[in-house]
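>>> Take this sequence and fold it.
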Amino acid sequence: MINSNHPIENLMGTTMENIRDMIDVNTVVGDAIETRDGSYIIPISKVSFGFASGGSELPNKECEKIDDRFAFGGGSGAGVSVKPVAFLVLKGDSVRLLPVNQTNTYDRIVDNIPQIIEIFKDMGIKKCKDKKEDSNFCD
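Below is the predicted model:
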């Protein structure tokens, strides 16, 4: 039985199957890593794909069609790039996203504001427990 698919379809299908085998969801969001203090670190990556395919049917004066087709020449290729962009840190009830290429000091300060607020809040609760006699302080 003759396969009715054009050869370029076979090239593209094989290339796409190989790309699918190379990359899965664990490539973008990596496996969680548990640290000694019980927190978890999950790597997050950016995955980029490039794909090209082409072919040509070249009739020749001396060559006859084979099975109603001309001689075929073709090729395909693909490229994959995986770049780490951040780490998701889970510790207790806290979730933080730590970007890999954070170069600006102001960006770091803004990103850490929730943790700074948490620290001050914890300090305030501790002071309230220590100073039970001053009820106005803890309101």
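
>>> When you work out contacts or count neighbours from here on, use the C-alpha atoms and nothing else.
Will do.

>>> Which stretches in this structure count as helices?
7-22, 25-28, 105-130 (DSSP state H).

>>> Can you give me the buried ones in the last one?
When burial is assessed from 16 or more other CA atoms under 10 Å, helix 105-130 yields the following buried residues: Asp111, Cys128.

>>> ditto for stretch 34-44
Neighbour counts over stretch 34-44 (16+ other CA under 10 Å) mark Tyr40, Ile41, Ile42, Pro43, Ile44 as buried.

>>> To compare with the earlier structure, here is another sequence to fold:
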Amino acid sequence: MEQHPIENLMKTTLENIKDMIDVNTIIGNPITTPDGTTIIPISKVGFGFGTGGSDLPMPENATSTVKPNLFGGGAGAGISIKPVAFLAVREDAIRLLPIDHNNSYEKIIDSIPQLVETFKGMFGKDEN
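Here you go, the predicted structure:
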């Protein structure tokens, strides 16, 4: 069975989207600072696409007995990339630095490593 032209249109659209997005779009390339800290950007990626088409009627003035495959179609895609955080790695410490602190839960989760370090410092000291 012969493929319908819209299948080729959809396949081409998806292949082009796949070429545009790879893992480095979401987890960026690491950047090392002079003090040895490695910073890794993290982004949120969203995309959508649409494909449509229609079989067209045979022209009234056509004289051929062979029915041509008349098809009209189009495709479109959109991609949104939003940076959401940076992962900072330094010696034995890793911190997630969110860009947007609108959510209270994010603030609490982000402060947990600092609280652990504070408590470790308070209770980890030897008193002679």
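
>>> TM-score for the pair, please.
Once superposed, the chains reach a TM-score of 0.80 (TM-score structural alignment, normalised by the length of the second structure), with 126 aligned residues with a CA RMSD of 2.5 Å.

>>> Ok, which of the helices of the first structure comes nearest Gly55 of the first structure?
helix 7-22 (6.4 Å; CA to CA).

>>> and that closest one, which stretch of the second structure?
Taking TM-score structural alignment as the measure, the second structure aligns residues 5-20 with helix 7-22 of the first structure.

>>> Spatially central, which residue of the first structure would that be?
For the first structure, Val28 is the residue whose C-alpha lies nearest the centre (CA atoms, centre = their mean; 2.6 Å).

>>> Contacts only, for the closest residue to that residue other than its chain neighbours.
In space, Val28 of the first structure comes closest to Ser45 once its chain neighbours are excluded; the distance is 4.8 Å by CA to CA, 6 or more residues apart in numbering. Residues near Ser45 of the first structure by CA atoms under 8 Å, 6 or more residues apart in numbering: Thr27, Val28, Val29, Gly30, Val82, Lys83, Pro84, Val85, Ala86.

>>> Which residue in the second structure aligns with Ser45 of the first structure?
Under the alignment by TM-score structural alignment, Ser45 of the first structure pairs with Ser43 in the second structure.

>>> Tell me how far the nearest residue to His101 of the second structure once chain neighbours are set aside lies from Pro98 of the second structure.
Nearest non-adjacent residue to His101 of the second structure, counting by CA to CA, 6+ apart: Lys107, 6.3 Å away. Separation of Lys107 of the second structure from Pro98 of the second structure (CA to CA, to the nearest Å): 9 Å.

>>> ok, the closest residue in space to Pro99 of the first structure that isn't next to it in sequence - how many residues close by?
The shortest distance from Pro99 of the first structure to any non-neighbouring residue, by CA to CA, 6+ apart, is to Ala86 (4.1 Å). Using other CA atoms under 10 Å, the number of residues around Ala86 of the first structure comes to 18.
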